[in-house]
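# give me a 3D structure for the following:
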Amino acid sequence: MTKKKGRSRFIFCCLAPAVILFAIFMLIPTIDVFRMSLYKWGGYTAEKTFVGLDNFKILLQSDKFYQAFQNSVLLIVIVTIVTFGMAIIFAAILTREKLKGQTFFRVVFYIPNILSVVVISAIFSAIYDPNQGLLNSFLNLFRGQNGVDNPILWLGSQDLVIYSIIIAMVWQAIGYYMVMYMASMANIPDSLYESASLEGAGRIKQFFSITLPLIWTNIRTTLTFFVISTINMSFLMVKAMTNGGPDGASNVFLSYMYQEAYTNSSYGYGMAIGVAVFLFSFALAAVLNAVTKREEIEF
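Predicted coordinates:
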């Protein structure tokens, strides 16, 4: 009995600091966001007016919120599909094919992940520069003088800005997930592929019948993590590259929330946006877990 009590006390002492920190920095602030979403408050004064669900009514009638919502969903869908598709394909090529300089390719692909968002934003802002940027300079080889006189505004066009940010986000994330999938693929026994080859299965058939099913647990875990983290990463990219411009065309959930809460002094309304983002993220994670649930395959 004494040993059992001692073990329980030891576990409690180990968990208590983490639980306390989680409560202080995660649980309490989250509850406070829900509470402040029910108030009209500028954020810098002591006067707070309880308005109930009025902030949410304004939110549902806001065209700017729907534009931010549309941009966020577009980012999540395109960035996730392209990033995971390319990461898995590159991982399969570097794992299964006998290529020279595999270590070099791993390092090159992983480098963008160790760079800060500010550095990545600066790199792509320079590439997208309408007058001296690398992208327009290359395209001007084909567009001629017309390209020089009418440069493409990659970050200044409402139609192109969100796709320009998508390219930067995909470039930043591919290497990290490629390395993770390479580690999973390396654990698949070669005997499975040899047996499949004897049965007449080609590379593509082996990829879909062996590789994907055996790394599906890893894909499922990283997919949920990536989709949720994309919401945060998109804010950092937008803030560093466009600040929501032009005319709000590149605003996403969190950049719109930041503008309303801290720039437009509508803190209560900003917290209502935060609640909407929280509920959206929670629902999205639940849907992803349900959709990607598969019976685990062991080998």
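# could you use CA atoms for every contact and neighbour count after this?
Fine.
# middle-most residue in this protein, spatially?
residue 230 (1.5 Å; Cα atoms, centre = their mean).
# excluding its backbone neighbours, what's nearest it?
Leaving aside its chain neighbours, residue 230 sits nearest to residue 76 (6.4 Å; criterion: Cα to Cα, 6 or more residues apart in numbering).
# verify the stated contact: the one you found with residue 231.
Yes. Between residue 76 and residue 231 there is a contact at 7.4 Å, judged by Cα atoms under 8 Å.
# before we move on, back to that, count the residues that sit near the residue nearest to residue 230.
19 (other Cα atoms under 10 Å).
# who does the helix or strand harbouring it touch, helix- and strand-wise?
For residue 76, the host element (DSSP states H and E) is helix 63-96. When contacts are defined as 3 or more Cα pairs under 8 Å, 6 or more residues apart in numbering; DSSP states H and E, helix 63-96 packs onto helix 161-186, helix 216-241, helix 253-258.
# here is a second sequence; please produce its structure as well for comparison:
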Amino acid sequence: MNNTSPVADASQTSGNSNGRGGRRTAAPSPWRADAQPGAPRKRKKTSRDEAGSIRALNPGWGYIFTAPFFIMFLIFGLAPVVYSTYIAFFNWDPLELEHPFVGLDNFALLLDDGQFWMAVGNTFSIWFFSTIPAMIMSIGLAAILRNPNLRGATFWRTILLVPNITSVLAIAIIFGQLFGRDFGLINLMLDIFGFDRHIDWITEQIPSHIAIATMITWRWVGYNSLIFLAAMLAIPNELYESASLDGASKWQTFRYVTLPQLRNTITFVLIVGTIGGLQVFAEPLTLGGNFNGGDSRQFSTLTLFLYEQAFVNNKWGYAAAVGIMITLIVLVISAINFWLTRRIASEDSK
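Model prediction:
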């Protein structure tokens, strides 16, 4: 009877040479299932098996799960764009049965419309007073939140989203009280600093733009801060360590290390802010209470003007032309931002 164990047999077998130079090779482990006598060998998986397993999956499920998105996009995204582009070339009144073709007359009338250009000027003024200060404050808040020594960082990051989820109507009511002419808190604060004149933040043009821009800034500055914070956290710490070893101050580190790394994020925020700024609707509507943007149209925006033409004057074709002009303005501004960013990047790489 052989009393040798499988381990001993394996050690003896491992000492065998391959017969061509005396080099010893390791024997397979006796504990493997395929090494036991009579055990079936495990067949390697071939490309044909993998293709068969892929074909075994039902490809119809993928179409089923993605179909709701495409259906919603076709109904509420692509179809309105095609329809509005089509009716922009007609004198389209929903109360009339006939819609005569007018070609480019709607666009020609639009370019000669003084109310349209006033809405364009008001929209860009509100955009300037809201986007630029909001970006500066967002970058500053993101730099503060990036501080590793900040206590309760998660709490502060979470609370920044509260203005963004607050109802626009509630924001307009609160800011309407703050910017009141006689008893508003803003005018009372100005009285403390020696400004005797009570500013009418609703009927005057530039003050009304500032009031609306303040509402927009308060709502979106926290959201943009989190975007800049994510970009700052992605900056390698080695850059800050190198700047510290070179003796750079905190301002120099922020100027020469942080800001250049935020170039793409700044471009993204500018483009998104431009698109949102050209679509300002709820804030001036709730602040003024009408669709014409005030008694003298002092804060009439492009979207308010579009809504007025479509649903007050029943000029759907003219309103569609306004929508196309808004789209063209957004495309031009986005192209300018993209060109400036590429030019700055090419100059830095030299």
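# TM value for the aligned chains?
Comparison of the two superposed chains (TM-score structural alignment, normalised by the length of the first structure) gives a TM-score of 0.86, and 291 aligned residues with a Cα RMSD of 2.6 Å.
# sorry, back to before: and the aligned residue in the second structure for the residue nearest to the centre of the first structure, what does it touch?
The equivalent of residue 230 of the first structure in the second structure is residue 277 (alignment by TM-score structural alignment). Shown in contact with residue 277 of the second structure (Cα atoms under 8 Å, 6 or more residues apart in numbering): 123, 124, 126, 127, 131.
# quick one: which of the residues you listed is nearest to residue 117 of the second structure?
Nearest to residue 117 of the second structure among the contacts of residue 277 of the second structure: residue 123, at 9.7 Å, using Cα to Cα.
# aligned partner of the closest one in the first structure?
In the first structure, residue 123 of the second structure lands on residue 72 (TM-score structural alignment).
# cool, residue 321 of the second structure as well?
Aligning on TM-score structural alignment places residue 321 of the second structure opposite residue 272 in the first structure.
# hang on, its match packs against residue 34?
Yes. With contact defined as Cα under 8 Å, residue 272 of the first structure reaches residue 34; the gap is 7.4 Å.
# and those two? Which one has more around it.
residue 272 (27 against 17).
# is that one in a helix, a strand, or coil?
helix (DSSP: H, G, I helix; E, B strand; the rest coil).
# residues touching it, list them.
So residue 272 of the first structure contacts 33, 34, 36, 37, 38, 55, 56, 59 (Cα under 8 Å, 6+ apart).
# other SSEs contacting the helix or strand harbouring residue 12 of the first structure?
Element membership for residue 12 of the first structure (DSSP H and E) is helix 2-22. On a contact count with 3+ Cα pairs under 8 Å, 6+ apart, helix 2-22 of the first structure meets no helix or strand.
# just checking, next helix/strand downstream of it?
Following helix 2-22 of the first structure in sequence, per DSSP H and E, is helix 28-36.
# what stretch of the second structure does that following helix fall on?
Here helix 28-36 of the first structure aligns to the second structure at residues 79-87, judged by TM-score structural alignment.
# who wins on neighbours among the contacts of residue 272 of the first structure?
Busiest of those [other Cα under 10 Å] is residue 37, holding 25 neighbours.
# about what we covered before: report the contact partners of the residue nearest to residue 230 of the first structure.
227, 230, 231.
# overlap between these and the second structure?
Here is what carries over to the second structure from those, by both residues aligned by TM-score structural alignment, their matches' Cα atoms under 8 Å: 227, 230, 231.
# the first one reaches residue 83, doesn't it?
It stands for residue 227 of the first structure. No. Using Cα under 8 Å, residue 227 of the first structure makes no contact with residue 83, being 10.8 Å away.
# the match of residue 321 of the second structure and residue 214 of the first structure, how far apart?
42 Å (Cα to Cα, to the nearest Å).
# check residue 63 of the first structure too.
Distance from residue 63 of the first structure to residue 214 of the first structure, by Cα to Cα: 44 Å.
# those two: which is more packed in?
Higher neighbour count among residue 63 of the first structure and residue 214: residue 214, with 20 against 11, using other Cα under 10 Å.
# what lines up with the more buried one in the second structure?
Using TM-score structural alignment, residue 214 of the first structure lines up with residue 261 in the second structure.
# thanks again, I'm all set now.
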